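Peer 1: Turn this into a structure:
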Amino acid sequence: MTDTETGRRLSGKVALVTGGASGIGKAVCQRFAAEGAKVVVADLDAGKCVAVAEAIGADAWGVALDVTRQDSIEEAVRFSIAAAGKIDILVNAAGIYEVESILEISGERTAKVFQVNIEGLIFMTQAVARHMVERGAAGRIINFSSQAGRRGEGPAVAYCASKAAVISITQSCALELIRYGINVNAIAPGVVDTPMWDVVDAKLGSREGLQPGEVKARVAAAVPAGRFGAAEEQAAMAAFLAGPDAAYIVAQCYNVDGGNVMS
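Peer 2: This is a model prediction of the structure:
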C-alpha cells in the first residue's frame, strides 16, 4: 500500500508551522507528524516549542520565532533547513487578536495586529518561498484567515481587517507562485475552542457584564452546527491541503466553520 493509502500522506515532507506551540498551530503540528511529516514547531516561546516537539517525538524540532522581526524569520528558516534538510510546507498559523472597536482602537494596537497578522505572514511566505524556488521543488503554503475577515465582527476592527487581508494575500501569492509548483491556499476557521477564545470570552464578557463562559455559550449557540469547532478539525483540512490530493487546488479559502458561512 502507498503512504496515502495508509494515512501517511505527508511522508518525506518537512513542515514549518508558525504559531505552533498552542491552539490550531499545535494541532497542525500533531496532525502533520501523524501523517508522516517532519515538523518544525515555531512560536515566540522557545521552551513551549521544544515541549510540543518533544511530545511529538522523533523528527520534530522547536524554534523561537517572532514574525515581526526579519532576522527571526530568517533564523527560523535556516534552523528548519539545517535540522530537517528542507522545507516543503509552510503553515502560517501565528496571529493575534484585538477586541477593541472602531471607537476605541489605537494606532499602536492596529499597527501591532497588522505587523503580526499581515506583515509577518507576508515575510514568512517570502522567506520560505525563496527556499522552495531555489530548490526547484514543489511546495505548499497554507495561511489561516478567519471568518471574521469575511463578514466583519465587532468589536474587533483591526483583527477583522487583518484577516480579510490574509485572503487577498493568499490569492496574490498563489497566482505568482503556482508557476514554480507552489500551491498557496487558506483556511478560514469559524469559532474554534482554543486559548484565544478564553481571552475573547473574558474581554467581551467584562464589557457586557457577563459571567465567564457566557459569551462562548452565546457564540456556540449561533453556529448552525451548535458548537465550537476543534483545533483538530482545522488541522485535518490543513493536512488535506498539504497532501497530494490537493495538487490542483490553488488560491482558495476553505471555510471550516460548522456552517457559519456558505459559499
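
Peer 1: only C-alpha atoms for contact and neighbour calcs from this point on.
Peer 2: Will do.

Peer 1: how close does Cys29 sit to Ala53?
Peer 2: With the distance defined as C-alpha to C-alpha, to the nearest Å, Cys29 ends up 8 Å from Ala53.

Peer 1: the more surrounded of these two?
Peer 2: Cys29 (32 against 26; other C-alpha atoms under 10 Å).

Peer 1: residues in contact with the strand or helix carrying that one?
Peer 2: For Cys29, the element it lies in under DSSP states H and E is helix 23-34. When contacts are taken as C-alpha atoms under 8 Å, 6 or more residues apart in numbering, the neighbours of helix 23-34 outside the stretch itself are 8, 10, 15, 17-20, 38-41, 52, 56, 60, 93-94, 194-196, 231-232, 234-236, 238-239.

Peer 1: chain center to that helix, what's the gap?
Peer 2: Taking the mean C-alpha point of helix 23-34 and that of its whole chain, the gap between them comes to 10 Å (C-alpha atoms, centre = their mean, to the nearest Å).

Peer 1: Stretch 22-37 now?
Peer 2: In terms of C-alpha atoms, centre = their mean, the gap separating the centre of stretch 22-37 from the centre of its chain is 11 Å.

Peer 1: Against Gly209, how distant is the most centrally placed residue in the chain?
Peer 2: Closest residue to the average C-alpha location of the chain: Ala93 at 2.0 Å, with C-alpha atoms, centre = their mean. Going from Ala93 to Gly209 by C-alpha to C-alpha gives 31 Å.

Peer 1: Check Ser22 too.
Peer 2: Taking C-alpha to C-alpha as the measure, Ser22 falls 29 Å from Gly209.

Peer 1: Looking at these two, which one has more neighbours?
Peer 2: Neighbours per residue, other C-alpha under 10 Å: of Ser22 and Gly209, the larger number sits with Ser22, 22 against 10.

Peer 1: residues contacting the more buried one?
Peer 2: Remark: with contacts taken as C-alpha under 8 Å, 6+ apart, Ser22 is in contact with Pro195.

Peer 1: Next, the structure of the following sequence, for comparison with the previous one:
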Amino acid sequence: MIPRLPTAVLSRSLLSRSLVGSSLPSRRRGFATSKVACKSAVVTGAAQGIGKAIALRLAQDGFDICVNDLEGNSSMVEDVVNEIKALGRNAVPAYADVSKLPQVEAMVETSVNSLGPLNVFVANAGIAQVKWTMDSTEADLQRLFEVNFYGVVYSDQVAARHFIKQGSGGKIINAASAASFRPFLMAPIYGATKAAVRSLTQSLALELAKENITVNAYAPGIVDSPMWETIDEELMAINGLPKGENFKSTKKTIALGRTSVPEDVAKMVSFLASPDSDYVTGQTMLVDGGMVFS
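Peer 2: Presented below is the predicted three-dimensional model:
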C-alpha cells in the first residue's frame, strides 16, 4: 500500500523534482546589496551642492572618495574630506579643472594611488548660465562646452582607460539635466551642453559594454543648491523679481509640488553606483519630481 502524503508535502516534492529537471539556468539569482566594501569613487565638483551630497552618500554606501574641485574651493573640499572620514571611510582631495585633460589624468592618478583601484567615476562638475541664445558670446559658448561637455568627455575617457587597465569593469555616471529632455527659456547653451552629455552617455554605453563598463547619467530638475543661487541672481537682473522668487515660482511646474534638494539626486547616483544597477546602461535618469512631463 502506498502511503498517502499530505498535499503540502506532495506539492513541495513535485515542485522540487520539476525544478531539478527544468531548463532554468544554474546561475544563482537574487538581489545584490546596495552596500559595497573596499571600493573607491571619484566625484568631480564635490565641494558643495549636488557633488558634495553625492560624495557623502557614496561614503555612506561604503566607498572611499576622491573629492575633486577647483583649488580655489580648497577649504570646502577639505570640509567634505573630513566629513567623509568622520563616517569611517577614507577620502583624498584632488584639485583639478575638468576642462583640462592632463589635470583629469592627474586627478585619477591621485585617487588610484591613495585609495586603490577605481570602481566608480561620477562626472558631476558643471556650470550654468542664464542668457538668451542671441546674446550668447563666443566666450560663453566656449566655457560652457569646455566644462559641461569636454569635462565629461575627458572624465569618461580617463576613467574608462583605468577600468580597462584594471580588467574589472566599472561604472561611469555623468551629470546631465532635465534641460537635456526639454528646453528652458534663457538656458539654451546650457541645455545644449547637457543634451550632448545625454547623447554621449548613450554612445559610450554601447562602446564600453564589451569591457563590462556601464555608462549612465542623472538629470536633476530644480535643485536648492549654489548653482541655482547663481541662476536666481542672473534672473533677478532680467525680470526684477526679488531674490528667491524665481526659485519659488518653479514649484508650480513640478508634479510633486516641491523643489528638490541635493540629497534627492544623490539617492539616484547611489543606485547607479551600486550592484543593483549592473544591468542598467545608456540611461539618463530624471530626478525632477515630474517636472519635464508634467
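
Peer 1: overall similarity of the pair, as a TM-score.
Peer 2: Once the chains are overlaid, their TM-score stands at 0.95 when taken by TM-score structural alignment, normalised by the length of structure 1; 259 aligned residues with a C-alpha RMSD of 1.5 Å.

Peer 1: Spell out for me the PyMOL command that would select the buried members of the contacts of helix 23-34 of structure 1.
Peer 2: Buried members of those, defined by 16 or more other C-alpha atoms under 10 Å, are picked up in PyMOL with:
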select buried, resi 8+10+15+17+18+19+20+38+39+40+41+52+56+60+93+94+231+232+234+235+236+238+239
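
Peer 1: Give the equivalent position in structure 2 for Val128 of structure 1.
Peer 2: When the two structures are superposed using TM-score structural alignment, Val128 of structure 1 falls opposite Ala159 in structure 2.

Peer 1: repeat for Ala42 of structure 1
Peer 2: Alignment of Ala42 of structure 1 against structure 2 is given by TM-score structural alignment, with Asn68 as its counterpart.

Peer 1: In which helix or strand does its match reside?
Peer 2: Under the criterion of DSSP H and E, Asn68 of structure 2 resides in strand 63-69.

Peer 1: Check how far that strand sits from its aligned residues in structure 1, on average.
Peer 2: Between strand 63-69 of structure 2 and the corresponding residues of structure 1, superposition yields a mean separation of 0.5 Å, by mean C-alpha distance after the TM-score superposition for structure 1.

Peer 1: just checking, the match of Val128 of structure 1 touches Asn174?
Peer 2: No: proximity of Ala159 of structure 2 to Asn174 does not meet the contact threshold set by C-alpha atoms under 8 Å, at 11.6 Å.

Peer 1: before we move on, the earlier item: helices and strands around the strand holding Asn68 of structure 2, which ones?
Peer 2: Where contact means 3 or more C-alpha pairs under 8 Å, 6 or more residues apart in numbering; DSSP states H and E, strand 63-69 of structure 2 is packed against strand 39-43, helix 49-60, helix 74-86, strand 91-95, helix 101-115.

Peer 1: which residues touch the helix or strand that Ala236 of structure 1 is a member of?
Peer 2: Counting by DSSP H and E, the secondary-structure element that holds Ala236 of structure 1 is helix 231-242. Contacting residues not belonging to helix 231-242 of structure 1 are listed as 10, 23-25, 27-28, 31-32, 35, 89, 140-142, 185, 187, 189, 192-194, 246, 249, 256 [C-alpha under 8 Å, 6+ apart].

Peer 1: That helix: average distance to aligned residues in structure 2?
Peer 2: In this overlay with structure 2, the average offset of helix 231-242 of structure 1 from its partner residues is 0.6 Å by mean C-alpha distance after the TM-score superposition for structure 1.

Peer 1: Specify the angle between that helix and helix 23-34 in degrees.
Peer 2: Orientation note: helix 231-242 of structure 1 sits at an angle of 60 degrees relative to helix 23-34 (axes from the mean of the first three to the mean of the last three C-alpha atoms, to 10 degrees).

Peer 1: Spit out the contact partners of Ser177 of structure 2.
Peer 2: Gly191, Lys194, Ala195, Tyr218, Ala219, Pro220, Gly221, Leu286 are the contacts of Ser177 of structure 2 under C-alpha under 8 Å, 6+ apart.

Peer 1: and if we set it to 10 Å?
Peer 2: Taking C-alpha atoms under 10 Å, 6 or more residues apart in numbering, we find Ser177 of structure 2 in contact with 190-191, 193-195, 197-198, 217-222, 284-288.

Peer 1: Which among the helices and strands packed on strand 63-69 of structure 2 is found nearest to Tyr150 of structure 2?
Peer 2: Closest approach to Tyr150 of structure 2 among those is made by helix 101-115 (8.8 Å; C-alpha to C-alpha).

Peer 1: Off-centre distance for that closest one?
Peer 2: Here the centre of mass of C-alpha atoms in helix 101-115 of structure 2, compared against the chain's by C-alpha atoms, centre = their mean, lies 19 Å away.

Peer 1: got it, and stretch 65-74 of structure 1?
Peer 2: 16 Å.

Peer 1: do stretch 153-163 of structure 2 as well
Peer 2: Between the mean C-alpha position of stretch 153-163 of structure 2 and that of its chain there is a distance of 15 Å (C-alpha atoms, centre = their mean).
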